[in-house]
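Participant: Requesting a structural model of the entry that follows:
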Amino acid sequence: MRGHDLINTFLPDELMVEIFGHLATKSSRDACSLVCRRWLRLERLSRSTLRIGASASPDIFLHLLPSRFSNLRNLHIDERLSIPLPLSLPVPPRRRPLKVHCVANNTSSAETNPDSLCLSDAGLAALGEGLPRLERLSLIWCSNVSSDGLKSLAYKCTFLKSLDLQGCFIGDQGLAAIGQCCKQLEDLNLRFCEGLTDSGFTEFALGVGKSMKSLGVAACAKITDVSMEAVGSYCRSLETLTLDSEYIHDKGVHAVAQGCPHLKVLKLQCVNLTDDALKSVGAACLSLELLALYSFQRFTDKGLRAIGKGCKKLKNLTLIDCYYLTDKGLEAIATGCKELTHLEVNGCHNIGTIGLESIGKSCKCNHGVDLSYVYESFKMHRHLTELALLYCQRIGNIGLLKVGQGCKFLQALHLVDCSGIGDEAICSIAKGCRSLKKLHIRRCYEIGTKGIIAVGEHCNLLTDLSIRFCDRVGDEALIAVSEGCNLQYLNVSGCHLVGDAGVIAIARGCPQLCYLDVSVLPKLGDMAMVELGENCPLLKEIVLSHSRQITDVGLAHLVKSCTMLESCHMVYCSGITSAGVATVVSSCPNIKKVLVEKWKVSQRTKRRAGSVIAYLCVDL
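Facilitator: Below you'll find the model as predicted:
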């Protein structure tokens, strides 16, 4: 009934909190909190997760948080984010807002005490006092936090399950206190924690070893093999380990492999590891499912053979800049790891066509049988679903031909700077991998219109297509794709042969399009913008940069119906003026980012939407 607030009259607080808890996006929650004071209070009660910046007197934030968000369980504090206090924590009406430069005791300003703009031990202590049931805490680059603050937090937040201390200069005493008090801790991330040594880490592992499941250590110069031996001795339930260090050797990884039989995820970027480390992993970590090896210079195919021989449950393998690996190592993986579903080979210059052929042959299923048999085979055996080949100059068409013939369930293919791969390979993929949903190609100059036409004809499930700087792809390719696929994501940046005809076909054939990058297309003009505006109402992001034939007229037609547009990049578009920029800002109620040259933004546009304007080159 008009004039009556039925919701606030009849719905109890408990039901309102339950409703707010089911809102999917932060923007929806924020909108509800602005309705009235009651909704603001109840919406705060429903929030279990909050992300804030640790600048502009963060200690004040943490003193206010418990009273306003009493049910917080997950808190992310990032000193790289700069959010003024009045925007992050709305001040109730009739109350004077706190000044951004104030500190907790109001005795000094930011000008006289720059540290007041950073999270301190006092703020961390207040957090522990106010939110003792906190479960997940991230402190990102909070450099003023020390062991004292971490100790006070540990004594109060004994239910802590996850802790991220990236860039925090905490010492051994603080980490040891976490180990002594937080017996439910499962996840710890230490990155750029230069104040830690083996002594503090060992005490920590002794305290929470039984509960630890995930550990990340990166760029901690004083954490060595001694700490990894402590992990192997006390963290028997560890499932995920990420190591990035030049101070950890085979001895440390061997200790972890022997002591953590339940290890499922292992990511290593340790330049001093050799084949012996991978042999230990292959012999002891029989439950390993994901292995990522980065920049390995001292191990060869022998290590990868050990993985193929022992890690039969391996599903995901990433090899980046492993220069001494050859086709034989990849063959060992193909032969031994029958459950492999994701493979990335990046910058491994000695892996070539033969290695990829072995992958294609290994997942090949029997053909010429009924679909029910194929379906049962898929349930019984894992098949390759995602393949990424980046900077693989020695892989030719035949390798992908075998993948197309064997990997019938491939859903995602990424190709970057693979000069030996051309249309023949893409045609084989298109005809054999009918389940393909994502195809990303960049700077593969032998791939042209013929290959992409085959994709459009055969891969009807494709929703994500990116063909960047492939200068042999023209309009005919996009026309075929528009007829066979319903794209949601399209990137044809730098495909110089693509013009209005191809983009118009996409606009008419793909009404679900949400993202479009048509930058660096010299033939693209206003007609394509008109069609996009008329046929793609769901478009949220568009990149038009370096498209010199697009003018204010085309831009006006685009934004007329694309009311959901959130991001528009249009730098170096000589046909777009300040009037076009103003049109985008005024016509798109959901706009969040407009990237443009500074001189094209009028003073009126700055006043109206300065917060959404971004400048690529501020001096232009």
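
Participant: contacts and neighbour counts: CA atoms only from here.
Facilitator: Fine.

Participant: At which residues are the strands of the stretch 51-200 of the chain located?
Facilitator: 74-78, 136-140, 162-164, 187-191 (DSSP state E, counting those that start in this stretch).

Participant: Turn those into JSON lines, columns for distance to residue 403 and mean neighbour count.
Facilitator: As requested, these are exported to JSON lines (distance: least, CA to CA, whole Å; neighbours: other CA atoms under 10 Å):
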{"stretch": "strand 74-78", "distance to residue 403": "43", "mean neighbour count": "19"}
{"stretch": "strand 136-140", "distance to residue 403": "42", "mean neighbour count": "20"}
{"stretch": "strand 162-164", "distance to residue 403": "40", "mean neighbour count": "20"}
{"stretch": "strand 187-191", "distance to residue 403": "37", "mean neighbour count": "20"}
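
Participant: can you put these in CSV and add distance to residue 46?
Facilitator: Formatted as CSV, those follow (distance: least, CA to CA, whole Å):
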stretch, distance to residue 46
strand 74-78, 12
strand 136-140, 17
strand 162-164, 21
strand 187-191, 25
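
Participant: Which among the ones you listed is found nearest to residue 596?
Facilitator: strand 74-78 (28.0 Å; CA to CA).

Participant: between the closest one and strand 136-140, how big is the angle?
Facilitator: 0 degrees (axes from the mean of the first three to the mean of the last three CA atoms, to 10 degrees).

Participant: What lies in contact with strand 74-78?
Facilitator: Here strand 74-78 makes contact (CA atoms under 8 Å, 6 or more residues apart in numbering) with 48-54, 134-142.

Participant: Helix, strand or coil: sort out residue 594 for me.
Facilitator: State at residue 594, reduced to three classes by DSSP: H, G, I helix; E, B strand; the rest coil: strand.

Participant: what's near enough to touch it?
Facilitator: So residue 594 contacts 567-570, 612-614 (CA under 8 Å, 6+ apart).

Participant: May I ask which two of the residues you listed are separated the most?
Facilitator: The widest separation within those (CA to CA) is 13.6 Å, between 570 and 612.

Participant: More neighbours: those two, which one.
Facilitator: Using other CA atoms under 10 Å as the criterion, residue 570 and residue 612 rank with residue 570 on top: 22 against 15.

Participant: Type out the PyMOL command that picks the buried ones from the contacts of residue 594.
Facilitator: Selecting only the buried entries of those in PyMOL, with 16 or more other CA atoms under 10 Å as the criterion:
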select buried, resi 567+568+569+570+613+614
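
Participant: Residue 527 reaches residue 503, doesn't it?
Facilitator: No - if you go by CA atoms under 8 Å, residue 527 and residue 503 don't touch, sitting 9.3 Å apart.

Participant: who has more neighbours, the two?
Facilitator: residue 503 (26 against 18).

Participant: surely residue 54 meets residue 80?
Facilitator: Yes - between residue 54 and residue 80 there is a contact under CA under 8 Å: 7.3 Å.

Participant: Neighbour count for these two, which is higher?
Facilitator: The residue with more neighbours, out of residue 54 and residue 80, is residue 54; 27 against 12, by other CA under 10 Å.

Participant: Second chain to compare with the first, below:
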Amino acid sequence: MQKLASYSGEGLFSSLGHHTEVYALPCKRSRISAPFVFNEEVYTKQKTTIEVLPDECLFEIFRRVDGNQERSSCASVSKRWLMLLSTIHKDEISQTSNQKSTVQDPGHLSRSLEGKKATDIRLAAIAVGAASRGGLGKLSIRGNNSARGVTNFGLKAVARGCPSLTCLSLWNLSSVSDDGLVEIANECHNLEKLDLCKMSGISNKSLIAIANNCPNLTELSIELCPNIGDEGLQVIGQKCSNLKSVSLKNCPLLGDQGVASLLSSTSRSLTKLKLHGINISDMLVAVIGHYGLAITDLSLTGLCKVTEKGFWVMGHGQGLQKLKLLTVNSCFGLTDVGIEAIGKGCPNLKQFSIHKCAFLSDNGLFSFAKSAVSLENVLLEECHRVTQCGIFSMLVNQDTKLKSLALKNCLGFKDLNFNSPSSRCNTLKTLSVNNCPGFGNGSLMLIGQLCPELQHVELTGLHGITDNGFTPLIESCEAGLVKVNISGCINITDNTVCEMTKLHGGTLKVLNLNGCRSVTDASMVSIASNCLLLNELDVSECAITDFGVSVLARAVQLNLNVLSLSGCRLVSDKCLMFLLKIGGSLVGLNLQNCHGISNSSVGQLVDRLWNCDILS
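Facilitator: The predicted structure is shown next:
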């Protein structure tokens, strides 16, 4: 076969690029014979080439080539040879050739094609070459290449050449239809994970083929596929008994019937379910509550037709006994009544995230926390009827196991005066409050009294927080603060930072002061003197000067890995030598918008701090 390749009329298939999956043979220079004289007549030798053979003959030759590697080498000769080889089905390869091929096909390789690289030619090269290199196991294709993107031909090549395929992800391939995916289903019986996104040409026909031929399917994700409906989902549920994870997002033809059938058929295997923007009603949510026997992770987003009754029935269905993670986003049917029922019906729930649920109030939150005895993590975002009263009622619950509390963009908070708590929450370790304008000093002081074991504190964008509120919190934390982020708290000054480093310098590892404009070099002096374990420091847009940087450089015990001085307008080229000294341990340095540091100084830092990523 090597001789055949050397006589080819076309050169090596160079257009595949450096990442081609085929082996290339050295290109022989074709021999050109000069005219010779015989009986004073000039004759020219005719050049012989295998390319004169029709495709049918070449096909018969290629299917008799010995071994996967040899076929891969033939594919390097020309596009024509590559395309012919990619059409050969494994059953069409001669038995003798199969016996001589010693390479196994367990499916170790993983390949990803995106944008302009997503073409049929590259898929054909992968399909032919993968067999000689261990077999293709995972394939991800993300288009859309409008000029020469992936079509059914490319998928069929993969199906014929990669029977070991277990994971397939197809995104935004407008030229792919059911024909290509059905071929995958017919040939790749070991398929375990299928991800379809923006595949307008795929319908129920493909899902039915997958269900009938791929019994090992465990993960299915369908997003923005307008032609996939209930029928395909029903067959998947009936035939794929090992299904563990299902994600359905924004598919207009999917509704109660398909999802309910899927749930009832996979009630003992399905552990993760995500429904986003699906046209379902209270009936389907009730089915989840009854048949979700194995579900541990449930996410419900944008279910406009689900009412309070649906969530109430779901909670009372007694089927979600194993549920540990629950996310509800933009579901107006989640009210106080519904959330209380969920708390009672999900005894093992540990993490609950609630986003944009406008009718949830303090009463429901308190009842939920009281019922959900295993609850450890709570996130509330844009729940504007929830106030500090609801939050504090969760914390004073004697049976609480709450470890983490996060509040984002909640406008219902008002910084009122509260009585000192009679009990404490010794389990809460992490507090995060982001952009909640009514959360001020009073709330923060009460949190400090309630939660003495805090270690991770994130208070961002809270203009109402001052030293008077933050200092008592610092003094109340008995366990020792480890991570503190007070970015955007513009009224925090050096007093808070100095007090924090004195009390918690032995435990503090991460400190973010981004945007604290009143923080100056005095804080850097205190950090350098007291912090023993600090490895990440962000003082972006603070009033730090060259002196502050020099103080950090002189601190023998500091071993910073990440330092951000972004927007520090008072630092200049004079701090170059100090940055070089600090840079011995740095892996990240942010100097963006530091207009006092010249490009030449940045260049020196880049040249000498070769182990550090520098943003400028």
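
Participant: quick one on the thing from earlier: so which of the contacts of strand 74-78 of structure 1 would you say is closest to residue 476 of structure 1?
Facilitator: The closest of the contacts of strand 74-78 of structure 1, once distances to residue 476 of structure 1 are taken by CA to CA, is residue 51, at 46.5 Å.

Participant: Please name the residues that touch the closest one.
Facilitator: Applying CA under 8 Å, 6+ apart, the residues near residue 51 of structure 1 are 75-78.

Participant: same thing with residue 417 of structure 1?
Facilitator: Here residue 417 of structure 1 is in contact with 390-393, 442-444 (CA under 8 Å, 6+ apart).

Participant: Of the residues you listed, which are still contacts in structure 2?
Facilitator: Among the contacts of residue 417 of structure 1, the contacts conserved in structure 2 (both residues aligned by TM-score structural alignment, their matches' CA atoms under 8 Å) are 390-392, 442-444.

Participant: Mind checking which of those land in helices?
Facilitator: Assigned to helices by DSSP state H, none of these qualify.

Participant: Same list, those, but as TSV with distance to residue 191 of structure 1 and neighbour count please.
Facilitator: Putting those into TSV (distance: CA to CA, whole Å; neighbours: other CA atoms under 10 Å) gives the following:
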residue	distance to residue 191 of structure 1	neighbour count
390	27	20
391	28	21
392	31	24
442	32	20
443	34	19
444	36	22
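
Participant: counterpart of stretch 387-395 of structure 1 in structure 2, which residues?
Facilitator: Aligned by TM-score structural alignment, stretch 387-395 of structure 1 corresponds to residues 405-413 of structure 2.

Participant: Wasn't residue 391 of structure 2 part of a helix?
Facilitator: Yes - counting by three-state DSSP, residue 391 of structure 2 is part of a helix.

Participant: Tell me how many other residues surround the aligned partner of it in structure 1.
Facilitator: Correspondence of residue 391 of structure 2 to structure 1, assessed by TM-score structural alignment: residue 356. The tally of other residues near residue 356 of structure 1 (other CA under 10 Å) stands at 25.

Participant: And residue 356 of structure 1, how close does it get to residue 334 of structure 1?
Facilitator: Applying CA to CA, to the nearest Å, the value for residue 356 of structure 1 to residue 334 of structure 1 is 9 Å.

Participant: Tally up the residues packed near residue 586 of structure 1, please.
Facilitator: 14.

Participant: That one -> structure 2?
Facilitator: By TM-score structural alignment, residue 586 of structure 1 lines up with residue 607.

Participant: Quickly note the distance from the nearest residue to residue 140 of structure 1 once chain neighbours are set aside to residue 167 of structure 1.
Facilitator: Nearest residue to residue 140 of structure 1, sequence neighbours excluded (CA to CA, 6 or more residues apart in numbering): residue 78, at 4.6 Å. Remark: distance between residue 78 of structure 1 and residue 167 of structure 1 (CA to CA) = 10 Å.

Participant: which neighbours do those two share?
Facilitator: Counting by CA under 8 Å, 6+ apart, the residues touching both residue 78 of structure 1 and residue 167 are 140-142.

Participant: ok, those residues vs residue 452 of structure 1, which is closest?
Facilitator: residue 140 (43.5 Å).

Participant: Among the kept ones among the contacts of residue 417 of structure 1, which ones are in strands?
Facilitator: Among those, DSSP state E puts 390, 442 in strands.

Participant: Now flag whichever of the kept ones among the contacts of residue 417 of structure 1 is closest to residue 210 of structure 1.
Facilitator: The closest of those, once distances to residue 210 of structure 1 are taken by CA to CA, is residue 390, at 39.7 Å.

Participant: thinking the closest one is in contact with residue 351, fair?
Facilitator: No - the pair residue 390 of structure 1 and residue 351 fails to qualify as a contact (CA under 8 Å) at a distance of 11.3 Å.

Participant: about what we covered before: for residue 234 of structure 1, which of the strands of the stretch 51-200 of structure 1 is the nearest?
Facilitator: Comparing those under CA to CA, the one sitting nearest is strand 187-191, at 14.7 Å.

Participant: In structure 2, point out the residues matching that closest one.
Facilitator: So strand 187-191 of structure 1 is aligned with residues 219-223, judged by TM-score structural alignment.

Participant: mean shift of that stretch relative to structure 1?
Facilitator: Superposed on structure 1, stretch 219-223 of structure 2 shows a mean distance to its aligned partners of 1.6 Å (mean CA distance after the TM-score superposition for structure 1).

Participant: if we can go back for a sec, generate CSV for the contacts of residue 51 of structure 1, with distance to residue 338 of structure 1 as supplementary columns.
Facilitator: Below are those laid out as CSV (distance: CA to CA, whole Å):
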residue, distance to residue 338 of structure 1
75, 40
76, 39
77, 42
78, 42
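
Participant: farthest pair in those residues?
Facilitator: 75 and 78 (9.9 Å).

Participant: Figure out how far stretch 272-282 of structure 1 is from the centre of its chain.
Facilitator: 29 Å (CA atoms, centre = their mean, to the nearest Å).

Participant: Trace that stretch over to structure 2 and give me the residue numbers.
Facilitator: The aligned range for stretch 272-282 of structure 1 is 305-315, by TM-score structural alignment.

Participant: Outside of that stretch itself, list whatever touches it.
Facilitator: 279-283, 285-290, 331-335, 337-339, 341-346.

Participant: Tell me the buried residues in that stretch?
Facilitator: So for stretch 305-315 of structure 2, counting by 16+ other CA under 10 Å, buried means 306-315.

Participant: I'd like to know how far the match of residue 391 of structure 2 sits from residue 609 of structure 1.
Facilitator: Per CA to CA, residue 356 of structure 1 is found 51 Å from residue 609 of structure 1.
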